[in-house]
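Enquirer: okay, structure incoming, though there's no sequence with it:
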């Protein structure tokens, strides 16, 4: 077994964003894992909406745009994305006791400081010192590479019946689970989801798993609405339907208890407010522009609570249990997989608009599909 002190540095292949819409394979040094880390052979890495935004526009979520100039790159931007990921333990640090070499794991990408007030309150997703891998803003290298070191306490061992593909998809599932948990979806609730991308579809899955009576999904892409039906949505409707709010209410005969904005379109957030029952909840899951016109008066007059979601906290074990038990099946969301050498093609494919979840296999597939 490879140990903590006997591992030399090595050079590994890394997919690097070097300019807008330009990813190239480069080689970078990787040291031995620290005492509290494991070294992983990366298997599956998913492309998320934020990755796509950085690839196509150089910015995401209202953060400062990337500077691809020589001066900007000199400030430390590494261009190494990838935070939806799974891998196999190949070595471990001296202090690691929860994992063994050969274990297949899902990585929780955010490692908080554990000392600040928010961490101590249990809301470590809001930690101001969070090190989130693959973050272009914080310049923390991501997992879109052959091998990667990560803190062992933020790696979760996968049971035999959960594939490495599913392990990589636990990260976006936790985003959706955070929204459903914060909105307190429960048995008998009528839920509306705006947007049938990966997060929207996973939000629908989490709502159904929580006992929602009905889940209704809207989108502009017919293929995604078909996928919503496949994964258990009770009703679907095109988002460009005339008089959308009235059409949605006719589907279930009343307004919705909870609405989730998962597409990042400002007008969709106002639709969520309009179709939510007085006293209900609107949960904003998607990234939106920093300033948008908002029907705040309706929300105030109806005492609709508008809540936000920023990543997740304390949810990886729950998400893994939902997948392992079969209550949530992530396999239908996988559109296509690409090898690391074709990372650029993977992003181009995702940019076509219809794929749900595109995965990059950083190494040989192993048991990526159970």
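Expert: Alright, I've got the coordinates. Since this is a predicted model, take the numbers as computed values, not measurements.
Enquirer: could you use CA atoms for every contact and neighbour count after this?
Expert: Noted.
Enquirer: run through the residues that contact residue 149.
Expert: Neighbour list for residue 149: 32-33, 37-40 [criterion: Cα atoms under 8 Å, 6 or more residues apart in numbering].
Enquirer: no wait, residue 276
Expert: 255-259, 282, 304.
Enquirer: what number of residues lie near residue 232?
Expert: Number of residues near residue 232 (other Cα atoms under 10 Å) recorded here: 15.
Enquirer: that one falls within a helix, correct?
Expert: No: Residue 232: not assigned to a helix; according to DSSP: H, G, I helix; E, B strand; the rest coil it is coil.
Enquirer: quick one: what helix or strand has the closest residue to it other than its chain neighbours in it?
Expert: Nearest residue to residue 232 in three dimensions, chain neighbours excluded: residue 205, at 7.2 Å (Cα to Cα, 6 or more residues apart in numbering). Element membership for residue 205, per DSSP states H and E: helix 198-209.
Enquirer: what does that helix rub up against?
Expert: Helix 198-209 is contacted by residues 172-173, 175-177, 179-180, 185-186, 191, 193-195, 214-215, 217, 228, 231-233, 260-263, 327-328, 333, 356-357 when judged by Cα under 8 Å, 6+ apart.
Enquirer: let's bring in a second one:
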């Protein structure tokens, strides 16, 4: 089968690798769509991910073959995939937080050890499967996993639908956080991004979108006051500090961006305003189910979130564009069937 792999020079190669075979409790999926995530972009230059690794964890596809002991699924069923199997025995799993299993780097799809979805076929444990309704597209099925991560942040932020909310960053996760907020009933949402193309995209989706210039006044003008909750989704080193400065007293700051260097924020402001600082990573299987429910109900503008569906052969081009481009793309998905 064809797969997009990390090359020795840390570029993307399209090569032929052996077809995987499902074992007991596993199924083989013929991949329909595999989204490129920000974590994939970071992984390309992370030595933990060896050359030859197949990335990709935002996957939809069709069951192609069943391993032994799999009785509740059928060949030909369309599915979306959860991203990994928790180990079940680490202290985090035992404490009921298996979505952030301490051993997830060894078990999650496309993280350097287990093959990911940027290939024609992928073998996964049957517990990762979520059925795709007939009226949910392949593109939407691939969007479900990152949307579930956005939902997880909204859940952790305990967002009351009546309060004002700011989302910093209109990249894929920021855009999906805004959509998740609206799907859950929030209407007073302002998205902040310096990129005019991304602001335009958010405006097209019906959100108030403002620049960084005089951002405090712009946000207060749209919301009629300071936001009760601020989501940091950009990963920029200055954004956590901005989130703290924007948040109202007794508010919450949810950190979902992943900066590649330490960040600075005013602890004085955190203390004086009694802010809650919350980290949010990953998602739970039930949140992926919720994502699919919102998608099926038409509450998520999938066609606007997915900028491009490209053949697998063009993976290298889009990795480069997402890393060094002008930000015009929100979500790029690869189609191994093309």
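Expert: Nice, thanks for sending it over. All values derive from a computational prediction rather than experimental measurement.
Enquirer: buried ones from the contacts of residue 276 of the first structure, can you make that a PyMOL selection?
Expert: In PyMOL, this line selects whichever of these come out buried by 16 or more other Cα atoms under 10 Å:
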select buried, resi 255+256+257+258+259+282+304
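Enquirer: got JSON lines for the contacts of residue 276 of the first structure, with secondary structure and distance to residue 363 of the first structure too?
Expert: Shown next, in JSON lines, are those (DSSP: H, G, I helix; E, B strand; the rest coil; distance: Cα to Cα, whole Å):
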{"residue": "255", "secondary structure": "coil", "distance to residue 363 of the first structure": "48"}
{"residue": "256", "secondary structure": "strand", "distance to residue 363 of the first structure": "44"}
{"residue": "257", "secondary structure": "strand", "distance to residue 363 of the first structure": "44"}
{"residue": "258", "secondary structure": "strand", "distance to residue 363 of the first structure": "41"}
{"residue": "259", "secondary structure": "strand", "distance to residue 363 of the first structure": "39"}
{"residue": "282", "secondary structure": "strand", "distance to residue 363 of the first structure": "41"}
{"residue": "304", "secondary structure": "coil", "distance to residue 363 of the first structure": "47"}
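Enquirer: just to revisit the earlier point, take the contacts of residue 149 of the first structure and keep only those in helices.
Expert: Using DSSP state H, no member of these falls in helices.
Enquirer: quick check, nearest of those to residue 314 of the first structure?
Expert: The shortest approach to residue 314 of the first structure among the contacts of residue 149 of the first structure belongs to residue 37, at 19.5 Å (Cα to Cα).
Enquirer: contacting residues for the aligned partner of the closest one in the second structure?
Expert: Mapped onto the second structure by TM-score structural alignment, residue 37 of the first structure lines up with residue 26. Residues in contact with residue 26 of the second structure, defined by Cα under 8 Å, 6+ apart, are 66-68, 70, 123-126.
Enquirer: the equivalent of residue 264 of the first structure over in the second structure and residue 92 of the second structure, how far apart?
Expert: Correspondence of residue 264 of the first structure to the second structure, assessed by TM-score structural alignment: residue 235. Counting by Cα to Cα, to the nearest Å, the gap from residue 235 of the second structure to residue 92 of the second structure is 25 Å.
Enquirer: likewise for residue 138 of the second structure?
Expert: The spacing between residue 138 of the second structure and residue 92 of the second structure, counted by Cα to Cα, is 33 Å.
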